[in-house]
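Colleague: Below: sequence and its predicted model.
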Amino acid sequence: MDDITLRPFRADDASWLVERHGTLYARDEGFDETFAPLVARILEDFIAAHDPERECGWIAERAGKRLGSIFCVTQDDQTAKLRLFLLVPEARGLKLGKRLLTTCMSFAREAGYREMALWTHESHAAACGLYRSFGWQLTGSKPVHSFGVDLVEQSWRIRL
């Protein structure tokens, strides 16, 4: 994993992130065509108005090939929100998820946030296991119909 670097997100990463989210979530979760535009809007907002002192995105790369992402954005003055955490299938099992999560949480702590929150789905068992191992707490769970499928939506939080 020494050959994998984490670098700041750049605007030219957006199309890759939108495509990867759309393709992988359609293939793995059965999500419909409404999901990728949501990712695009999140990235457009980040590019247009993020505060670099309090918000950051990272791209994991190996030999110029993108392998994943994670973002820390402001939810409110005291709370950071984790967003767009993604690992491509060939990068799973390399402990890269731990590295990305550690980087994001450390940034949030250093930026002065007191806690972090995230929203995910129960079907993301590996990610939920990772959050739990880092001390995140499941704070809410409810069945929903989103992106063309029935899901169990989850909210998680951690004190920093």
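Modeller: Looks like it came in fine.
Colleague: Only C-alpha atoms from now on, for both contacts and neighbour counts.
Modeller: OK.
Colleague: Can you get me a residue count around residue 91?
Modeller: Residues near residue 91, counting by other Cα atoms under 10 Å, number 19.
Colleague: ok, it touching residue 67?
Modeller: Yes: counting by Cα atoms under 8 Å, residue 91 touches residue 67, with 6.0 Å between them.
Colleague: A further structure is provided below for comparison with the first:
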Amino acid sequence: MKVSTPAEGPGRPLLTFFGVAAKVCFMACPQDNRHSSIAIRSYQGADRIWVEDANVRFYRAFHDFDSTFADAVSAALDLLEGQMSDARSLYLIAESGRQPVGCIFLSAETSTVSRIRLFYLEEAYRGRGTGKRLLSAVVTAAREKGFETVRVSTFDRHPEACRLYESFGFEAVSTARSKAFGKDMRQVDYELLLVGGAL
């Protein structure tokens, strides 16, 4: 599959659909020390290896994505790192004991629209509020930076991710069948309108 970031848009396969990796569970889970001190910090270039490895490992193991997925993750990070100097961007890493366990990237798509990409949380750390913290941080930042809309794309095979976005007020604006990474899936494009809205 040819990876082409400029082709992003409703109804097209997106590099930005990595929001599916959020997949935060809403089941009641007992707290333990492993989750009591999750810190959120800014993304650094040295985190790239972990972001790539974690996404590729998860999607190959649990969704059997083919080898083109690794190329797409790399291309997405190339795009994002090219926008790191943009003050409107916000790239975050969640870590436990100085070990990355999650990530989320917010960058400008237009002067008024921002997009969430590469939203991922290690499976062992889901269902404990960390995903909500990451998503809340970038939505708040998008509002403060003057964006009018936040976009994110996922697949309907990830209902937990869909519920998370919807709990923040995101609305599905389009769905389309998509063949990507060797799989037939249905892509769901979400938007959150910030102008006149309230969190």
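Modeller: On my side now, so go ahead. The model shown is predicted, which means the values in this text are computed figures rather than measured ones.
Colleague: what range in the second structure matches the one helix or strand residue 98 of the first structure maps to?
Modeller: Residue 98 of the first structure belongs to helix 96-110 when assigned by DSSP states H and E. The alignment of helix 96-110 of the first structure onto the second structure (TM-score structural alignment) spans residues 130-144.
Colleague: from memory residue 87 of the first structure sits against residue 97, does it?
Modeller: Yes: between residue 87 of the first structure and residue 97 there is a contact under Cα under 8 Å: 7.2 Å.
Colleague: what's the nearest residue to the most centrally placed residue in the first structure if we skip its chain neighbours?
Modeller: Against the mean C-alpha coordinate of the first structure, by Cα atoms, centre = their mean, the closest residue is residue 85 at 2.0 Å. Nearest residue to residue 85 of the first structure, sequence neighbours excluded (Cα to Cα, 6 or more residues apart in numbering): residue 70, at 4.3 Å.
Colleague: contacting residues around the one you found?
Modeller: Neighbouring residues of residue 70 of the first structure by Cα atoms under 8 Å, 6 or more residues apart in numbering: 57-59, 82-86, 100-101, 104.
Colleague: could you dump those residues to TSV with distance to residue 39 of the first structure and secondary structure?
Modeller: Below are those laid out as TSV (distance: Cα to Cα, whole Å; DSSP: H, G, I helix; E, B strand; the rest coil):
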residue	distance to residue 39 of the first structure	secondary structure
57	13	strand
58	15	strand
59	15	strand
82	13	strand
83	10	strand
84	8	strand
85	11	strand
86	12	strand
100	19	helix
101	19	helix
104	19	helix
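Colleague: For the first structure, which segments count as helices?
Modeller: 14-29, 35-49, 96-110, 125-133 (DSSP state H).
Colleague: ok, and for the shortest one, which residues are buried?
Modeller: Going back to what we said before, that points to helix 125-133 of the first structure. 127-128, 131 (16 or more other Cα atoms under 10 Å).
Colleague: Pick the one among the residues you listed closest to residue 121 of the first structure.
Modeller: Residue 121 of the first structure lies nearest to residue 128 out of the buried residues of helix 125-133 of the first structure, by Cα to Cα, at 8.5 Å.
Colleague: give the contact list for that closest one.
Modeller: Counting by Cα under 8 Å, 6+ apart, residue 128 of the first structure makes contact with residue 122.
Colleague: for residue 61 of the first structure, same thing?
Modeller: Contacts for residue 61 of the first structure (Cα under 8 Å, 6+ apart) come out as 4-7, 67-68.
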